[in-house]
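Asks: Sequence first, then the predicted structure, then my questions.
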Amino acid sequence: CPPQLIKNTARVKYMAFSSDGKYLAIAGDHELSVWDWALGEQLFCSLTLWHNTTAISFTPDDRWIVRASDDGCVRFWDREDGHLKCTLVAHAEVIRYMAFDTNGRFTTATPEKAVRVWSYRVGDGKYGPVTLLDLSTSGRYLAIGRGEGTIDVYSVHTMIKVREFPTGEYISCLRVSPNDRFVAACCSGTFRLYDLQTGERSWGPCGNLQCAASVDISPDGRYLVTGGLEHLEVWDLERRRRVHRIPNQWYRIFKVAFTPDGRWIAAASTDGCVRFWDWTTGQLQFILRAHTSEIRAMAFGQDGQFATACADQTVRVW
């Protein structure tokens, strides 16, 4: 074919053709442009105000242009509109090499002999924004809550979606059971239980309005707790019935959790306190005055330590 003249105004460091030969990506230190090769016309030019370019490539489906840089990041641009879609922090040092295969994977390498293989999947743009995430205790499943009220469950090993549960309502909390059997979700003050094996809603909606803003499942997978404005409620997942209702006489509860041994329930609330109950008796055991303002998040480690995060951006480990 005859040679084509591309009038690129910036310094050229790297070039890559799309797999069908229709497009050419050109990268300098701080500029990325894409050209229609047959017409010799520039489709878009994006200023990359980050670190210097070290590698560039199209994904095998030619939908994304991928740029590696000396800050250790890999950035994905949409070929059609030229918008930056996502950034992967791949390494702590400069990336020197990057290569894609046809199976949705790519490899990055650094001068320090670090080689990493990544898996990526491209969505179809029909999903709402991600509002919640929960990784199962086993590390097998990732549950994603979306703005339009859908729960998507992915296999962590393959990053393929294995289940989709439409709730039709705003999801305030999400939890995968430790035995990987269920996904529990709080929606509009009630909770629902979804079966990962069958893909069907297993139970719910249950609970009174305003009672279920947060949910957790016991380490053995047998019990579920919800907390909100009015009560703490404990449910038996095998018998499908409520076993305890603990009145909440204090402040709104933002987060509930079973302790790692399953003995107690911890509830973090808007007054900055964490209250611990013996859920088998419904008795309050003690109160931890953790913060001076409302607690927005709480998480337990398997070693018994737990972290609380406050609205004033303070995080504490106990």
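Replies: Nice, I can see it.

Asks: okay, CA-based contacts and neighbour counts for the rest of this
Replies: Fine.

Asks: where along the stretch 151-300 of the chain do the strands fall?
Replies: 161-166, 171-176, 182-187, 190-195, 201-206, 214-217, 223-227, 231-236, 241-247, 253-258, 264-269, 273-278, 283-289, 295-300 (DSSP state E, counting those that start in this stretch).

Asks: quick one, the fifth one and strand 231-236 angle?
Replies: Meaning strand 201-206. 150 degrees (axes from the mean of the first three to the mean of the last three C-alpha atoms, to 10 degrees).

Asks: if I pick the residue minimising distance to the centre of the chain, what's in contact with it?
Replies: By C-alpha atoms, centre = their mean, the mean C-alpha position of the chain lies nearest to L133, the distance being 4.4 Å. By C-alpha atoms under 8 Å, 6 or more residues apart in numbering, L133 lies in contact with 142-145, 174.

Asks: ok, now with 7 Å
Replies: 143-145 (C-alpha atoms under 7 Å, 6 or more residues apart in numbering).

Asks: what does P129 give?
Replies: Per C-alpha under 7 Å, 6+ apart, neighbours of P129: 146-147.

Asks: Next one: it from I144, what distance?
Replies: 10 Å (C-alpha to C-alpha, to the nearest Å).

Asks: coming back round to it: in strands only, show me the contacts of L133.
Replies: Under the assignment DSSP state E, the contacts of L133 contribute 143-145 to strands.

Asks: Make a markdown table out of those residues and add neighbour count and distance to I26.
Replies: Formatted as a markdown table, the ones in strands among the contacts of L133 follow (neighbours: other C-alpha atoms under 10 Å; distance: C-alpha to C-alpha, whole Å):
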| residue | neighbour count | distance to I26 |
| --- | --- | --- |
| A143 | 23 | 38 |
| I144 | 20 | 36 |
| G145 | 26 | 37 |
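
Asks: so which of those residues comes closest to A16?
Replies: I144 (34.3 Å; C-alpha to C-alpha).

Asks: Included below, for side-by-side comparison, is a second structure:
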Amino acid sequence: MWSVAFRPDGRTLASGGSDGTVRLWDVATGENRTIVTGQNDGVTAVAYSPDGRTLASGGRNEGPDRAVRLWDPTTGRLRSTFTGHNQAVETLAFSPGGRTLASGGYDGTVRCWDPTVGNAPTVLRGHSRVVRSIAFHPDGRTLASSGDDRTVRLWNLDDGRHRTLRIGQGFTVNSVTFSPDGRTLVGGSDGGNIWLWNANGGNARTLFIWPGIGMSSVAFSPSGRMLAGGSASGLLWLRNMHSGSIRTFQISSTGAAHSVTFSPDGRTLASGSDDGLVWLWDTDTGTARSPLIGHRDAVDSVAFSPDGRTLASGSEDRTVRLWDVATGRTRSTLTGYGGAVESVAFNRNGRTLASSSKDGTVRLSDVPLPDPAEAISKICHAVHRELTVQEKSAYLQSRAYRRSCPSS
């Protein structure tokens, strides 16, 4: 499985793989429809348009497999085939408004297509080797790209000009993304470094964070105010993007901190590590709760439900656990995987969890939602006291200023 993408409404998950097909998974039923793309050497990238009405796929290697193809995800009908890349298509991204589809390839070019026409794309030339990642600025007028030539480039899509952000030290930036407010561009390199650039005009500046330490995961808070990362040495860091201050926490002495993610309100940071523990951190104070214990091997991925009340964790013990964030207890355990679970993600309403495993499968699982009264009872039983205003606001928004726990 080389690429996955949720449709914006969260009802369908698209996956592209080495068998040259795109599979469209119904999130509610788990059933799938297969689109035979003709990209026989594999589908390396898939991306939905913002309105969910178009699905793009990119292929690799020889002949027609290099094309970018647009599909009607409802009928599976091929709408358009865009040719131009001389080698494999590595990455795809739609602009925020859906008017432009960008593709990056092994030929070192970035091509910007009009999805309604497709012909005569704008070709952005500058990279001398494979383009690994592309990302649109939230305003849709700037595009960032990174490649094996050890550069990151910021393209002005109005005139095609670009600024080159050089990395040096022999590192390749494999992934780039903009902060939600568009002010910062973040890149992760194969040397384990995290690179930050000021994306709003003027001279770009690069901030090195512990070069060579081996970064495993990075994530922005929903507001874009904080950036968190986990390292191969088990170190977790939290950077305030306004003040530049950094706090560090050693969460594991036995291996990497594989995954980090923020709760929807940004108040809690979750992390998973090689020792099989899941940690929850208060982002204001930097204090950690007791670890969530249950996995018997490394935790590779963590994800919060949209309401922040459930945390999913995928592990190399071939299970997924759903945790009650308020109590820290396991709500349910999903089993039956044939390999390590490397990625987990909730759909928009939080009722379905997508997970991918080294066994080559993508699974869609129903998420049991707790009864509100039952959830309150469990929280009260766990803490043996009335909840604070802050705790009510975080977990019981509708009862933030009412007594929640019965008097003892």
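Replies: Received it, and whenever you're ready, just let me know what you need. Not measured: the values here are computed from a predicted model.

Asks: Quick check: TM-score for this pair?
Replies: Here the superposed chains carry a TM-score of 0.61, computed using TM-score structural alignment, normalised by the length of structure 1; 234 aligned residues with a C-alpha RMSD of 3.6 Å.

Asks: what range in structure 1 does the longest helix anywhere in structure 2 sit on?
Replies: Longest helix in structure 2 by number of residues (criterion: DSSP state H): helix 372-383. Aligned by TM-score structural alignment, helix 372-383 of structure 2 falls on no residue of structure 1.

Asks: Run the angle between that helix and strand 320-324 for me.
Replies: 80 degrees.

Asks: Same list (the strands of the stretch 151-300 of structure 1) but as TSV, adding distance to Y120 of structure 1.
Replies: As requested, those are arranged in TSV below (distance: least, C-alpha to C-alpha, whole Å):
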stretch	distance to Y120 of structure 1
strand 161-166	13
strand 171-176	23
strand 182-187	24
strand 190-195	27
strand 201-206	29
strand 214-217	30
strand 223-227	34
strand 231-236	38
strand 241-247	42
strand 253-258	32
strand 264-269	36
strand 273-278	39
strand 283-289	43
strand 295-300	28
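
Asks: Adding mean neighbour count and distance to C86 of structure 1, write the ones you listed out as JSON lines.
Replies: As requested, these are exported to JSON lines (neighbours: other C-alpha atoms under 10 Å; distance: least, C-alpha to C-alpha, whole Å):
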{"stretch": "strand 161-166", "mean neighbour count": "16", "distance to C86 of structure 1": "19"}
{"stretch": "strand 171-176", "mean neighbour count": "24", "distance to C86 of structure 1": "24"}
{"stretch": "strand 182-187", "mean neighbour count": "25", "distance to C86 of structure 1": "27"}
{"stretch": "strand 190-195", "mean neighbour count": "22", "distance to C86 of structure 1": "30"}
{"stretch": "strand 201-206", "mean neighbour count": "16", "distance to C86 of structure 1": "33"}
{"stretch": "strand 214-217", "mean neighbour count": "26", "distance to C86 of structure 1": "30"}
{"stretch": "strand 223-227", "mean neighbour count": "26", "distance to C86 of structure 1": "35"}
{"stretch": "strand 231-236", "mean neighbour count": "22", "distance to C86 of structure 1": "39"}
{"stretch": "strand 241-247", "mean neighbour count": "15", "distance to C86 of structure 1": "43"}
{"stretch": "strand 253-258", "mean neighbour count": "26", "distance to C86 of structure 1": "30"}
{"stretch": "strand 264-269", "mean neighbour count": "25", "distance to C86 of structure 1": "33"}
{"stretch": "strand 273-278", "mean neighbour count": "21", "distance to C86 of structure 1": "36"}
{"stretch": "strand 283-289", "mean neighbour count": "13", "distance to C86 of structure 1": "39"}
{"stretch": "strand 295-300", "mean neighbour count": "19", "distance to C86 of structure 1": "26"}
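
Asks: count of neighbours near the residue nearest to I160 of structure 1 when sequence neighbours are not counted?
Replies: The shortest distance from I160 of structure 1 to any non-neighbouring residue, by C-alpha to C-alpha, 6 or more residues apart in numbering, is to Y154 (5.4 Å). When neighbours are defined as other C-alpha atoms under 10 Å, Y154 of structure 1 has 19 of them.

Asks: P64 of structure 2 falls within a helix, correct?
Replies: Yes. Judged by DSSP: H, G, I helix; E, B strand; the rest coil, P64 of structure 2 forms part of a helix.

Asks: burial of it, as a residue count?
Replies: 17.

Asks: In contact with V260 of structure 2, which residues?
Replies: Per C-alpha under 7 Å, 6+ apart, neighbours of V260 of structure 2: 217-219, 229-230, 269-272, 302.
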